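> Could you look at this predicted model? Sequence included:
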Amino acid sequence: MIAETVCSAVSVAGLGIAAVTAYRRKFLSAARLAAYSLVPLGLVMTGAVGWAVDTAFSPTAWAGFGVLGAAWLMFMGTRAAERRAAGGRREREAAGEAGRDAVAPGASAPSLGPGARTARPPKQQPKAGGAEDFSDIEAILKKHGI
């Protein structure tokens, strides 16, 4: 009884605010406010408010919500585990297929003979005295006229 009275009062107050908004020539906002204001009244008229109040104060209903939550968590957990397992399986299959397709059947791996090694230029050592090489930066600045 109290919930129905509160919902009706909220609807009347919302419709009053919508009327004031319409008086200020903001018809779109007034229509939106009127729509929101009619929702609680509609819920009262359908009996949904009475059902919600009975459900909110029922320990059995809360236990049911807990069971539903546990079922949802189990469902999402199994889906996550399934995706993780399927993802790893797909990666292993892709790696296996890539490994088989990379080399032609019957071909041998190339061998590295004595001439296969190429001499690499030695890495440039920083100049003594701690000065860093800014020649590339200087070239960029000169290019742009700075």
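Arrived safely.
> going forward, measure contacts and count neighbours with C-alpha atoms only.
OK.
> and stretch 5-12, which residues are buried?
By neighbour count with 16 or more other Cα atoms under 10 Å, stretch 5-12 contains the buried residues 7-8, 10-12.
> next, the one to line up against it:
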Amino acid sequence: MIAETVCSAVSAAGLGIAAVTAYRKRFLKAARLVAYSLVPLGLVMTGAVEWAAETAFSPVAWAGFGVLGVSWLLFMTTRAVERRGGGTRKERKAAARAAQSEAVAPAASAPSLGPAKPPATRPQPKAKPRAADSSDDFSDIEAILKKHGI
């Protein structure tokens, strides 16, 4: 009963402010204020305010809102995990099998830009003699570069 009275008072106050606004020749703003002012009155007339007032003071309704919150939290958590993990378990297994059976870049050993041109005639500095163990350090890197045609 008190909620209906408050909503009716809010509507009456809004209509009064709209009347003053219309008196000041701001008709568009006044029409918008009338529209906003009629919303609480319409809610009272439909019974939505009574339902909301009963819901606000019901422990069962608050428990229901809690259950809905937990449900939403679970949905968002599973969605985040699914995005981070790459989908469901079946999808990850299928992707792993496809990655094993298919090469990522089958033509990676072929040069992509054609044969290399010799550099311009620039005097090359004389290479310093390296120790035998320093060339072993770069042998793995050289093998990888040769494999990819670089």
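All right, it came through fine. What you are looking at is a predicted structure, and each value in this text was computed from that prediction instead of being measured.
> where does the TM-score land?
Here the TM-score for the pair of chains, by TM-score structural alignment, normalised by the length of structure 1, is 0.64; 109 aligned residues with a Cα RMSD of 3.2 Å.
> Which of the buried residues of stretch 5-12 of structure 1 sits closest to R84 of structure 1?
Nearest to R84 of structure 1 out of the buried residues of stretch 5-12 of structure 1 is C7 (Cα to Cα; 47.7 Å).
> just to revisit the earlier point, return the closest of the buried residues of stretch 5-12 of structure 1 with respect to A70 of structure 1.
Using Cα to Cα, C7 comes nearest to A70 of structure 1 of the buried residues of stretch 5-12 of structure 1, at 32.4 Å.
> gap between the one helix or strand G66 of structure 2 maps to and the chain center?
According to DSSP states H and E, G66 of structure 2 maps onto helix 59-85. The chain centroid and the centroid of helix 59-85 of structure 2 are separated by 17 Å under Cα atoms, centre = their mean, to the nearest Å.
> Which neighbouring elements make contact with it?
Judged by 3 or more Cα pairs under 8 Å, 6 or more residues apart in numbering; DSSP states H and E, helix 59-85 of structure 2 is in contact with helix 48-56.
> Average offset of the helix it packs on relative to structure 1?
Compared with structure 1 after fitting, helix 48-56 of structure 2 has a mean deviation of 0.2 Å; criterion: mean Cα distance after the TM-score superposition for structure 1.
> Quick one: residues in contact with that helix.
1, 3-4, 43-44, 61-62 (Cα atoms under 8 Å, 6 or more residues apart in numbering).
> Would you mind giving me the PyMOL syntax to select the buried ones in those?
With 16+ other Cα under 10 Å as the criterion, this PyMOL line picks the buried residues out of the contacts of helix 48-56 of structure 2:
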select buried, resi 4+44
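> Put together JSON lines for the contacts of helix 48-56 of structure 2, with secondary structure and distance to S139 of structure 2 on each row.
Formatted as JSON lines, the contacts of helix 48-56 of structure 2 follow (DSSP: H, G, I helix; E, B strand; the rest coil; distance: Cα to Cα, whole Å):
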{"residue": "M1", "secondary structure": "coil", "distance to S139 of structure 2": "87"}
{"residue": "A3", "secondary structure": "helix", "distance to S139 of structure 2": "83"}
{"residue": "E4", "secondary structure": "helix", "distance to S139 of structure 2": "85"}
{"residue": "L43", "secondary structure": "helix", "distance to S139 of structure 2": "80"}
{"residue": "V44", "secondary structure": "helix", "distance to S139 of structure 2": "83"}
{"residue": "A61", "secondary structure": "helix", "distance to S139 of structure 2": "71"}
{"residue": "W62", "secondary structure": "helix", "distance to S139 of structure 2": "69"}
